[in-house]
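K.L.:
Sequence and predicted model, in that order:
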Amino acid sequence: MWEPDGAEGHVGKVGVLLEDGTVPGPVYIDIGSGSYVPSFTDWWYYDGVHRRPLADRMRAVCACGWQCETTYPIDRKRVPRREPYLYDTSAPEKDWEDHTRRINAAAVPLPEDVARLISRIRERLDDIEDTDPLTALRIVGALDAVVESDGPYVTRAHTDEEIATALGSTEKALAARLRRYDNTRY
């Protein structure tokens, strides 16, 4: 999984396609320990072993539903048998990074003075948290109080879609945030 920098909720990963171009469902692996059978969607499980589907192409996908049109072949001869996660998936990751850059570009920019203040607060928290974690927690609590008092007011005039776009967020991630801001909204 790839975690975004600023595009909240836009978590990316490698998705796969079968030879016929379809997207396979999850792989279920019976580990023989009861009625629970776990499922997996990591790309390396689609290896054709034990009647699993065999994926021959990979692409970037995002939790928001975006799927990259560009696909890349999976060279099964180069996939390390015991450590398949070491296989080079940098091309799909770059595609996903381009996707999150577009999301961030569409977001409302922070005023420069506010961005500098936030950066200074983060730096100061980094300095304090190792030596005085309770003071760091007090600072975070003060910031939370600002969010709790101002958040409900600034969200009321806009739709969830408008707010998600403005924040560079998915609507799912936004819903979690807005529940913090305004209990009457969700």
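P.N.:
Arrived safely.

K.L.:
use CA for all of it now, contacts and neighbours both
P.N.:
Noted.

K.L.:
which residue ranges form the strands in the chain?
P.N.:
Listed in chain order, the strands of the chain (DSSP state E) span residues 12-18, 27-28, 39-40, 55-62, 72-73.

K.L.:
quick one: which of those is nearest residue 82?
P.N.:
Of all those, it is strand 39-40 that lies closest to residue 82, at 16.7 Å by Cα to Cα.

K.L.:
Residues touching that closest one, excluding its own?
P.N.:
By Cα atoms under 8 Å, 6 or more residues apart in numbering, the residues outside strand 39-40 that reach it are 26, 27, 28, 29.

K.L.:
can you list the residues that contact stretch 74-93?
P.N.:
Stretch 74-93 has contacts (Cα under 8 Å, 6+ apart) with 2, 12-14, 44, 55-60, 71-72.

K.L.:
Now the buried members of those residues.
P.N.:
By neighbour count, with 16 or more other Cα atoms under 10 Å, those hold 12, 13, 14, 44, 55, 56, 57, 58, 59, 60, 71 as buried.

K.L.:
how near is the closest residue to the first one other than its chain neighbours to residue 98?
P.N.:
Right, the one you point to is residue 12. Residue nearest to residue 12 in three dimensions, not counting chain neighbours: residue 62, with 4.3 Å by Cα to Cα, 6 or more residues apart in numbering. Residue 62 sits 12 Å away from residue 98 when distances are taken as Cα to Cα, to the nearest Å.

K.L.:
who's more crowded, the two?
P.N.:
residue 62 (20 against 12; other Cα atoms under 10 Å).

K.L.:
One more to weigh against that first structure:
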Amino acid sequence: MSERETWTTEEFGASHEGAVGVLLADGTVPGPVFFPMNSGGGGPSVSQWSVYDGHFAYVPRAVALRAVCSCGWTGTEHRLDWDEIGEQELAEAGASTADVCLQDWDEHTVEVEKSAISLPDTVTGLLTRLEEEIEKLAKSSPLAAVRAARRLEVTAVRVGYWPAHDARQDATTEQAAAALGLNEDGARKLMARFGRWSPYF
């Protein structure tokens, strides 16, 4: 795995892990850049967008940045103006462009949330109120808030058991993934966790 900054949401996790992607002049996506250690041994493999500045022979120069997601989605290309960047560090000169990529990915996750199966207003309202009440409780009694969060965790495991089993009978993994806004691996593991079966069988 190469090193780079990534983004996730609490609900969708690794199924929609975002990052700033790089495009080269020929339209291709560069591979990770390997930085050898001075001793001649191993070193880090990096794919963080800001390293692609062309300052070294083995480091290509980015012509555009775009948001990318582990689900395969890619955002709009945002060109880098190297005449304006000049000798500035790309990490600084391209920061605003990278921020736009993050905004693009945020919009993507909003669309993912919209495409997931909708919940009744009564349920979303209760969940929101419960979160607010626990946050309020935390101000006066942090330990009570922790206990409340633990009770919520126990309740989620209990009430999710039979729905997970019923959903396993009624829907394919592909259908479950689409409904939950996850990839198939994420959906399979989530269903297995609530249904208490092995995700590998």
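P.N.:
Perfect, thanks for sending it. Please read all numbers here as calculations on a predicted model, not as lab measurements.

K.L.:
For the two chains, what TM-score is obtained?
P.N.:
Overlay of the two chains. TM-score (TM-score structural alignment, normalised by the length of structure 1): 0.83; 185 aligned residues with a Cα RMSD of 2.6 Å.

K.L.:
Going by distance to residue 171 of structure 1, which of the contacts of stretch 74-93 of structure 1 wins?
P.N.:
residue 12 (15.5 Å).

K.L.:
Name the residues of stretch 103-118 of structure 1 that are buried.
P.N.:
Neighbour-count burial for stretch 103-118 of structure 1, with 16+ other Cα under 10 Å as criterion, is recorded at 103, 104, 107.

K.L.:
Aligned counterpart of residue 110 of structure 2 in structure 1, please.
P.N.:
Pairing criterion TM-score structural alignment: the partner of residue 110 of structure 2 within structure 1 is identified as residue 101.

K.L.:
same deal with residue 126 of structure 2?
P.N.:
Under TM-score structural alignment, residue 126 of structure 2 pairs with residue 117 in structure 1.

K.L.:
Could you measure from its match over to residue 177 of structure 1?
P.N.:
Using Cα to Cα, we find residue 117 of structure 1 at a distance of 22 Å from residue 177 of structure 1.

K.L.:
How about residue 119 of structure 1?
P.N.:
21 Å.

K.L.:
Need the contact partners of stretch 193-201 of structure 2.
P.N.:
Applying Cα under 8 Å, 6+ apart, the set of residues contacting stretch 193-201 of structure 2 is 157, 158, 160, 161, 162, 163, 164, 165, 188, 189, 191, 192.

K.L.:
How many neighbouring residues does residue 33 of structure 2 have?
P.N.:
A total of 18 residues lie near residue 33 of structure 2 under the criterion other Cα under 10 Å.

K.L.:
swap that for residue 163 of structure 2, please
P.N.:
With neighbours defined by other Cα under 10 Å, the count for residue 163 of structure 2 comes to 14.

K.L.:
ok, residue 175 of structure 1 - contacts?
P.N.:
With contacts taken as Cα under 8 Å, 6+ apart, residue 175 of structure 1 has the following neighbours: residue 186.

K.L.:
ok, how many other residues are close to the counterpart of residue 43 of structure 1 in structure 2?
P.N.:
In the superposition onto structure 2, residue 43 of structure 1 corresponds to residue 49 when matched by TM-score structural alignment. As a burial measure, residue 49 of structure 2 scores 25 neighbours (other Cα under 10 Å).

K.L.:
tell me which residues of the longest helix anywhere in structure 2 are tucked away?
P.N.:
Looking across structure 2 with DSSP state H, the single longest helix is helix 142-170. For helix 142-170 of structure 2, burial by neighbour count (16+ other Cα under 10 Å) applies to 145, 148, 149, 161, 164, 165, 168.

K.L.:
follow-up on the earlier one: out of the buried residues of stretch 103-118 of structure 1, which comes closest to residue 127 of structure 1?
P.N.:
Nearest to residue 127 of structure 1 out of these is residue 104 (Cα to Cα; 27.9 Å).

K.L.:
distance of that closest one from residue 155 of structure 1?
P.N.:
Plainly put, residue 104 of structure 1 is 19 Å away from residue 155 of structure 1 if you go by Cα to Cα.

K.L.:
for residue 118 of structure 1, same thing?
P.N.:
Taking Cα to Cα as the measure, residue 118 of structure 1 and residue 155 of structure 1 are separated by 21 Å.
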